[in-house]
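**Q** coords please:
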Amino acid sequence: MEVLWIYLIIVNLLAYILMGIDKKRARNNQWRISEKTLWLVAFVGGSFGALIGMISYRHKTKHFSFKYGLRLLALIHILLVYYVFTK
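**A** Below you'll find the model as predicted:
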């Protein structure tokens, strides 16, 4: 179970950092991180980090899929983690 916690911490930090990098690149008109990559990292367990990154950097907040999709995915991930650790 400890390995799962370490994995979740790393993937959520990665998602948070990627949102920050993409926001900085958006401001500077530089090459961006694709939405597909952001969603992939969120889907494999980084949804909470991506959601916190979206809110704190105010990035992708106008995109319906990010605004509501990340919230739903984070809720699903929280419920899955709760289920795994209480079983």
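
**Q** drop to CA atoms for contacts and neighbour counts, all remaining ones
**A** OK.

**Q** thought His59 was touching Ile21?
**A** No - proximity of His59 to Ile21 does not meet the contact threshold set by Cα atoms under 8 Å, at 10.2 Å.

**Q** Counting neighbours, go ahead and name the busier of those two.
**A** Neighbour totals were compared for His59 and Ile21, and His59 leads with 20 against 14 (other Cα atoms under 10 Å).

**Q** which residues of the chain fall in helices?
**A** Counting by DSSP state H, one finds helices in the chain at the ranges 2-27, 35-41, 47-57, 64-86.

**Q** okay, now the residue lying closest to Ser47 once chain neighbours are set aside: neighbour count?
**A** Closest residue to Ser47 apart from its sequence neighbours, by Cα to Cα, 6 or more residues apart in numbering: Ala74 at 4.9 Å. The criterion is other Cα under 10 Å. On that basis, Ala74 has 21 neighbouring residues.

**Q** quick one more, to check against the first:
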Amino acid sequence: MYLSTPLTHLLIYLVINVVVYCVYWWDKKAAVEGAWRVRESTLLWLAIVGGSLGALAAQQVLGHKTRKEPFRSILMTIGALHVGLGVVWIAAPNLVVEALSHMRSSL
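**A** Sure, this is the predicted structure:
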């Protein structure tokens, strides 16, 4: 099975963001109940690896970590970076492919 189609990428992206949203929901629930919490660094790493949409959605819908600085600013920066990368990918997909292949060859 060939896993490099745009639809496959979209589905993987959506699954990652649903999982990240659920992790944020779980952390919000734990905060309310005084239970074990997910580390902020883990929440931010989940956003960095592709879950920024889920993280930002959870932040807005659940009201989770909306006043916590610098967490809020870092998450917004990650979201803006992902939007910028998405725009570049849509506007110049060949540029992204070339950059990825260059990164692979330099490893």
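
**Q** TM-score them against each other, please.
**A** Overlay of the two chains. TM-score (TM-score structural alignment, normalised by the length of structure 1): 0.88; 87 aligned residues with a Cα RMSD of 1.3 Å.

**Q** hang on, the earlier thing: need the winner for burial among the helices of structure 1.
**A** helix 47-57 (a mean of 22; mean count of other Cα atoms under 10 Å).

**Q** equivalent range in structure 2 for that one?
**A** Using TM-score structural alignment, helix 47-57 of structure 1 corresponds to residues 52-62 of structure 2.

**Q** what does that stretch rub up against?
**A** 16-21, 24-25, 28, 43, 46-47, 64-66, 75-76, 78-79, 82 (Cα atoms under 8 Å, 6 or more residues apart in numbering).

**Q** Repeat that for stretch 59-67 of structure 1.
**A** Against stretch 59-67 of structure 1 from outside (Cα under 8 Å, 6+ apart): 19, 23, 53-55.

**Q** got the end-to-end distance for it?
**A** End-to-end distance for stretch 59-67 of structure 1, by Cα to Cα, to the nearest Å: 10 Å.

**Q** chain center to it, what's the gap?
**A** Relative to its parent chain, stretch 59-67 of structure 1 has a centroid offset of 12 Å by Cα atoms, centre = their mean, to the nearest Å.

**Q** Nearest spatial neighbour of the one residue sitting closest to the centre of structure 2, chain-adjacent residues omitted?
**A** When structure 2 is reduced to its mean C-alpha position, the nearest residue by Cα atoms, centre = their mean turns out to be Gly51, at 2.0 Å. Nearest residue to Gly51 of structure 2, sequence neighbours excluded (Cα to Cα, 6+ apart): Asn17, at 4.5 Å.

**Q** Per the alignment, name the residue of structure 1 opposite that neighbour.
**A** Matched by TM-score structural alignment, Asn17 of structure 2 corresponds to Asn12 in structure 1.
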